[in-house]
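J.: this is a predicted model, with the sequence first.
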Amino acid sequence: MIRGLKIVSIPVTDQDVALAFYTEKMGFKVGTDQPMWPGQRWIELIIPGADTRLALFTPQGHEDRVGGFQSMTFWCDDVFATAEALKARGVTLAEEPTKQPWGTYAKFRDPDGNEFVFSSR
């Protein structure tokens, strides 16, 4: 039976720029960084304390998926504190923290314009 998500890919145009952003500004760790084919590496990132990994990878023919809203949500303990910490590291928020009847969330953008939600668990 399926037991969870192992890897979620984030489409990027420049793997070096994305790697610097996700490690230096978001605080993720490198799980693996190895060659795949010319011009493309397989980069897996570890989110400290999480089982799911992120891959900075754009399959050939899927370049049109870079930028815009990405359909994944990160969770955190406190959206307001996380938003302040990310802004202090230079991360651009696409939307400030907002409380809704269904929960609290905010959005951030990476260097490629990919936009992600983060919310309290």
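T.: The structure has been received and is ready for your questions. Numbers count the residues shown, from 1 in each chain.

J.: C-alpha only now, for contacts and for neighbours.
T.: Noted.

J.: top helix in this protein by residue count?
T.: If you go by DSSP state H, the chain has its longest helix at helix 79-88.

J.: after that helix, which helix or strand is next?
T.: strand 92-100 (DSSP states H and E).

J.: residues in contact with the longest helix of the chain: which ones?
T.: Residues from elsewhere that reach helix 79-88 (CA atoms under 8 Å, 6 or more residues apart in numbering): 25-26, 76, 92-93, 96-97, 104-106, 118-120.

J.: hang on, Pro111 packs against Ala18?
T.: Yes: using CA atoms under 8 Å, Pro111 is in contact with Ala18, at 6.8 Å.

J.: picking up where we left off before, what subset of the contacts of helix 79-88 is buried?
T.: 25-26, 92-93, 97, 104-106, 118-119 (16 or more other CA atoms under 10 Å).

J.: quick one: the strands in this protein?
T.: 7-10, 29-37, 40-46, 53-56, 68-76, 92-100, 103-109, 114-120 (DSSP state E).

J.: would you mark the buried spots in the fifth one?
T.: Put plainly, it is strand 68-76. Gln70.

J.: and the angle from that strand to strand 114-120?
T.: Here strand 68-76 points in a direction 20 degrees away from that of strand 114-120 (axes from the mean of the first three to the mean of the last three CA atoms, to 10 degrees).

J.: gap between strand 68-76 and the chain center?
T.: Distance of strand 68-76 from the chain centroid (CA atoms, centre = their mean, to the nearest Å) equals 7 Å.

J.: this is the other structure I want to compare:
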Amino acid sequence: MDLKLEVVVLPVSDVDRARDFYTEQLGFRLDADFPVHDGYRVVQVTPPGSACSVILGDGVSDARPGSVQGLHLIVSDIEEARRELADRGLDISAPFHDTTGIFHQAGGAGRVAGAHPERASYGSFASFTDPDGNGWVLQEITERLPGR
């Protein structure tokens, strides 16, 4: 049985502001915007090249706006992706890697400035938040582990 992650729901406080952020600043595709009734609106956006979409809206989550952290967008070149997003006006961190070389730790623990010294696949990151504070991480993957 396949189990595919296809939708992530993000809690936001202002649907129009969030929709515009994801479509205009990040370049996500707007798939749907259904204003069903007062208090219930579903907006779906999808990152370029992704099979997983993001749903935001009114009445789609009980979570506090900005409470989702650690969402990852995979890129093939951390420097280029960071530069492109910064050119779009996104407030994004400089590239970083973790002291362990395995994955980044929560918050800023173990964070070392700059991309991974050998540019090891899975080892370089940059981070940003949406207008509500939902946290995203760019992760550079140039060669996938076996079976991926």
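T.: Here it is on my side, so go on. Since the model is a prediction, treat every value here as computed from it, not as a measurement.

J.: TM value for the aligned chains?
T.: Once superposed, chain against chain, the TM-score is 0.86 (TM-score structural alignment, normalised by the length of structure 1); 119 aligned residues with a CA RMSD of 1.9 Å.

J.: one step back: could you dump the buried ones among the contacts of helix 79-88 of structure 1 to TSV with distance to Arg53 of structure 1?
T.: As requested, these are exported to TSV (distance: CA to CA, whole Å):
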residue	distance to Arg53 of structure 1
Lys25	17
Met26	14
Thr92	22
Leu93	22
Pro97	25
Thr104	24
Tyr105	21
Ala106	21
Phe118	16
Ser119	18
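
J.: biggest separation within these, which pair?
T.: Lys25 and Thr104 (21.9 Å; CA to CA).

J.: Ser120 of structure 1 -> structure 2?
T.: The alignment partner of Ser120 of structure 1 in structure 2, by TM-score structural alignment, is Glu140.

J.: isn't that match right up against Ser76?
T.: Yes: the pair Glu140 of structure 2 / Ser76 is scored as a contact, 5.4 Å apart, by CA under 8 Å.

J.: how close does Gln60 of structure 1 get to Leu93 of structure 1?
T.: Remark: distance between Gln60 of structure 1 and Leu93 of structure 1 (CA to CA, to the nearest Å) = 29 Å.

J.: and Val117 of structure 1, by the same measure?
T.: Separation of Val117 of structure 1 from Leu93 of structure 1 (CA to CA) stands at 10 Å.

J.: just Asp64 of structure 1 next, same as before
T.: 23 Å.

J.: what does Met36 of structure 1 give?
T.: 32 Å.

J.: what's the local residue count around Ala51 of structure 2?
T.: 11 (other CA atoms under 10 Å).

J.: residues contacting the closest residue to it other than its chain neighbours?
T.: Take Ala51 of structure 2 and drop its neighbours on the chain: the residue closest to it by CA to CA, 6 or more residues apart in numbering is Glu6, 6.2 Å away. Glu6 of structure 2 makes contacts with 51-53, as judged by CA under 8 Å, 6+ apart.

J.: turn the residues you listed into TSV, columns for distance to Val42 of structure 2.
T.: Converted to TSV, those look like this (distance: CA to CA, whole Å):
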residue	distance to Val42 of structure 2
Ala51	18
Cys52	16
Ser53	12
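
J.: what is the nearest of those residues to Pro11 of structure 2?
T.: Ser53 (14.1 Å).

J.: isn't that closest one right up against Tyr22?
T.: No: in this structure Ser53 of structure 2 lies outside contact range of Tyr22 using CA under 8 Å: 11.3 Å.

J.: mutual contacts of the two, please.
T.: Joint contacts of Ser53 of structure 2 and Tyr22 (CA under 8 Å, 6+ apart) are Val45.

J.: and the contacts of helix 79-88 of structure 1, which two are furthest apart?
T.: The two members of the contacts of helix 79-88 of structure 1 with the most space between them (CA to CA) are Lys25 and Thr104, at 21.9 Å.
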